[in-house]
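1. Provided below are the primary sequence and the corresponding predicted coordinates.
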Amino acid sequence: MTTPRSVRFEEGVLSRLDRYVKEHPGSSSSSVANMFIDESLRAYEHPGILFRPGPTGRRAALSGGPDIWEVIAALNAIRDDDPGLDGDRLTEELATVTGLSASAVAVALRYYVAYPDEIDERIAGNKDVAEREEQLWTAQQNLLRRPKA
C-alpha cells in the first residue's frame, strides 16, 4: 500500500527525474522516485551493493562484481554438489568458485538474507528463461537436421 507524501525536489533533480521518465515509457515520476529512493536506502543499509539496469530489469549487484543472484545461484550449486559443506568451509568454497573476496561474499550473503524473495524470484525467472531458450534451440536444431532417406 502506498501513502501519499509531499516531497520537494531541487530543480536539477526534478529535471533529471522528468528526463528519466520520458526515456522509460510506462514509468511515472512517482514510480521512478520510489524505485531510486528504495535502491538508495538498500545501498545505504548494505555497503558494497549497487543496482544495475538490464534487459530483465534493475537488479542488486556487488560493486565491481557480479549480481547478487549469481552469487546465490553459485551457493545453491555448491550445496547441491556437496551438501556436507557449511559455515566457513562453504563460504571459502563460494569465494573460490566466484573469484570473490571473503568480504564481498559476506556482503552478498547479507543482502540475500535481507531480501531473499527478490533474489530467489530472479534465480527462478532466469532458470525459466534458460529452459525455454534450450527448448527453442533444440527445436531449431531438429528443424535443421537433414531428413533421413
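-> Received, thanks.

2. C-alpha only now, for contacts and for neighbours.
-> Fine.

3. ok, the most centrally placed residue in the chain to L136 distance?
-> The structure's the chain has its C-alpha centroid closest to R59; by CA atoms, centre = their mean the separation is 3.5 Å. As judged by CA to CA, to the nearest Å, R59 and L136 stand 26 Å apart.

4. ok, second structure coming up, stack it against the first:
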Amino acid sequence: MARSTSFRISDEAKHRLDSRAAQEGVSATALLERLIIEGVDQRDFPGIVFRGPAHDRRAALAAGPDVWEVVARLQELDGSEEHRISTLSAESELHPRLVRIAVDYASEHADEVNGRIERNRASAERSRRAAEGREALLT
C-alpha cells in the first residue's frame, strides 16, 4: 500500500531526479522509490549493485554475476553450505566473501531470486523443447 510522504529536496536534486525519470520514461516518484529501495539494499549488502532496465532490475555482485546466477549454481552443487561456496569460488574465481554476500541478499529477497531462477529454468526448458522439435522436423 502506497502512502503519501513529503520530503524537501534541493532544487539540484529535484532537477536531476526529473531529468533521469524523463530519460527512463518513468515518473519521478517511481524512480525515487526504486532508488531508495536499491540504495538501502546496497547499504545493507555491500558489494551488491543493480543492473538492467527499469522494468527488469536485478541484484548482482559489483564485479560478478547476478545474485540469482550464484544461487542457482549453489543449488546445483552437493554438500554443506561451506563446501558449495568453496566449490563455486574455485569454479568462478569469486571470492567466498562475495558468494556469501549474494547468499545473504538472496535469503532476504528469496521470492525475487527464486522467481528469476524459475523463469530462467522455464526459458531453458522451452529452448530445449524447441531444439528437439527442430531436430525431429529435420530428420
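-> That came in fine, so what should we check first? Just so we're clear, the structure is a prediction, and the values are computed from it rather than from any experiment.

5. Map the residue nearest to the centre of the first structure across to the second structure for me.
-> Alignment note (TM-score structural alignment): R59 of the first structure maps to R58 of the second structure.

6. so who does its match touch?
-> R58 of the second structure makes contact with 50-52, 66-67 under the criterion CA atoms under 8 Å, 6 or more residues apart in numbering.

7. how close does stretch 113-122 of the second structure sit to the first structure?
-> Mean deviation of stretch 113-122 of the second structure relative to the first structure after superposition (mean CA distance after the TM-score superposition for the first structure): 1.1 Å.

8. Output the residue interval of the first structure matched by that stretch.
-> Aligning stretch 113-122 of the second structure against the first structure (TM-score structural alignment) gives residues 119-128.

9. quick one: contacts of that stretch?
-> Applying CA under 8 Å, 6+ apart, the contact partners of stretch 119-128 of the first structure are 68-70, 72-73, 112.

10. Show me which of the residues you listed is closest to L90 of the first structure.
-> Of all those, L90 of the first structure sits closest to I72, with 12.0 Å by CA to CA.

11. With N142 of the first structure as the reference, measure out to that closest one.
-> I72 of the first structure is 34 Å from N142 of the first structure, by CA to CA.
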